[in-house]
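S.K.: No letters, just coordinates:
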């Protein structure tokens, strides 16, 4: 979700800045006059000496009763959206530790990297799996796993996923005392370079 929001926001901001920059460059180089191009009637500037917003444009609605509340509300919403976006960027994607039930009423923590290493090793020991990459996300009390599997050339995806769920994930749930460990599995085939045979 965050990756999609980042891409959409970056693309929209980039397009808006590109359009604004090209329009200012177009007017600043006096290209409409040089190329004898007629600009639209509402175009704010078309000569090097023009300004983007005139005094009349900047003060058009300031005497209206609705102007300041609307302007402040829009700025507040933009500020909150930017703050949310910044905090989302700073939030860690990977879990450092997982809270496990130690059956004594106190609980314990286990390093997230240790669980990831064990899951990777067990997944790579499965037949048909060439490499595995595991990342724990979510909350300490309810972790989620993102698993990337690189399958060998003749491996079948269905049995590989079933074995991963029945063995690797089940072992992790049982050994860490978790209620469950939801997982997102992405698979791709291993690519091997062709070798010359003489």
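M.R.: Right, received. Where do you want to start? What you see is a predicted model; the values in this text were computed from it and never measured. Numbers count the residues shown, from 1 in each chain.

S.K.: Could you use CA atoms for every contact and neighbour count after this?
M.R.: Will do.

S.K.: gap between residue 19 and residue 13?
M.R.: Taking C-alpha to C-alpha, to the nearest Å as the measure, residue 19 and residue 13 are separated by 10 Å.

S.K.: take a look at this one as well, against the first:
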């Protein structure tokens, strides 16, 4: 997720949280018997959120319930869209490469992921490899998942990955560093009956 998107998300979450805290806290305070200010929507602890007149004001109109349902559905859809946008891990699309002339160039993120996956998959005992770039174009990082054969020592596989595939990707892109989070799991082979 880009820094601007993170900032917007944090501001929106902060504002929604602040509004909920103020409204909920004030309703709770009035319900506990504290005197509300004159401009507040509740007069006292026996007051209701919506009076009968307010609740039934538009009840006889044909447009009221479809409008209420449409607005609530839109709020639910926007909330779900926002939640999936926040939870989805975005793929880094470009990495800024140092070309040595002070200008730099942009390298496609999928190309660097493909090279990293290919180099990692060629390591001894690696059944399959998957790489995912994270971070920003100027300071990328990566998440690597390795599926190891049962005979492979994880420490040895990690050493070969860091000195081989990760070092090659870092050097080829001209990066000062390429932080990596590596997850390793073992291949589960099905037992076969021998007769």
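M.R.: Looks like it came in fine. Everything numeric in this text was worked out from a predicted model, so none of it was measured.

S.K.: just the helices in the second structure please.
M.R.: With helices called from DSSP state H, the second structure shows them at 3-31, 52-55, 64-87, 109-121, 154-160, 167-172.

S.K.: so which of those is the most packed in?
M.R.: Ranked by mean neighbour count, the helices of the second structure are led by helix 109-121 with a mean of 19 (mean count of other C-alpha atoms under 10 Å).

S.K.: follow-up on the earlier one: what about the helices of the second structure, which gets the closest to residue 182 of the second structure?
M.R.: helix 154-160 (8.0 Å; C-alpha to C-alpha).

S.K.: which residues in the first structure form strands?
M.R.: Along the first structure, counting by DSSP state E, strands occupy 97-100, 108-111, 129-138, 143-151, 183-189.

S.K.: before we move on, back to that, redo the helices of the second structure as CSV? Include distance to residue 129 of the second structure.
M.R.: Putting the helices of the second structure into CSV (distance: least, C-alpha to C-alpha, whole Å) gives the following:
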stretch, distance to residue 129 of the second structure
helix 3-31, 28
helix 52-55, 59
helix 64-87, 24
helix 109-121, 5
helix 154-160, 12
helix 167-172, 14
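
S.K.: Tell me which of those helices sits nearest to residue 184 of the second structure.
M.R.: helix 154-160 (7.4 Å).

S.K.: In the first structure, point out the residues matching that closest one.
M.R.: Per TM-score structural alignment, the counterpart of helix 154-160 of the second structure in the first structure is residues 157-163.

S.K.: chain center to that stretch: distance?
M.R.: Centre-to-centre, stretch 157-163 of the first structure and its host chain are 28 Å apart (C-alpha atoms, centre = their mean, to the nearest Å).

S.K.: same deal with stretch 72-88 of the first structure?
M.R.: Counting by C-alpha atoms, centre = their mean, stretch 72-88 of the first structure comes out at 18 Å from the chain centroid.

S.K.: next one: stretch 11-22 of the first structure
M.R.: With C-alpha atoms, centre = their mean, you get 21 Å for stretch 11-22 of the first structure.

S.K.: again, but for stretch 57-75 of the first structure
M.R.: The answer for stretch 57-75 of the first structure is 35 Å, by C-alpha atoms, centre = their mean.

S.K.: what's the mean distance for the match of helix 154-160 of the second structure versus the second structure?
M.R.: Averaged over the aligned pairs, stretch 157-163 of the first structure sits 0.6 Å from the second structure after superposition, using mean C-alpha distance after the TM-score superposition for the first structure.

S.K.: Report the contact partners of residue 116 of the second structure.
M.R.: 131, 165-166, 169 (C-alpha atoms under 8 Å, 6 or more residues apart in numbering).

S.K.: rewinding a little: and the helices of the second structure: which comes nearest residue 38 of the second structure?
M.R.: Nearest to residue 38 of the second structure, of the helices of the second structure and by C-alpha to C-alpha, is helix 3-31 at 12.2 Å.
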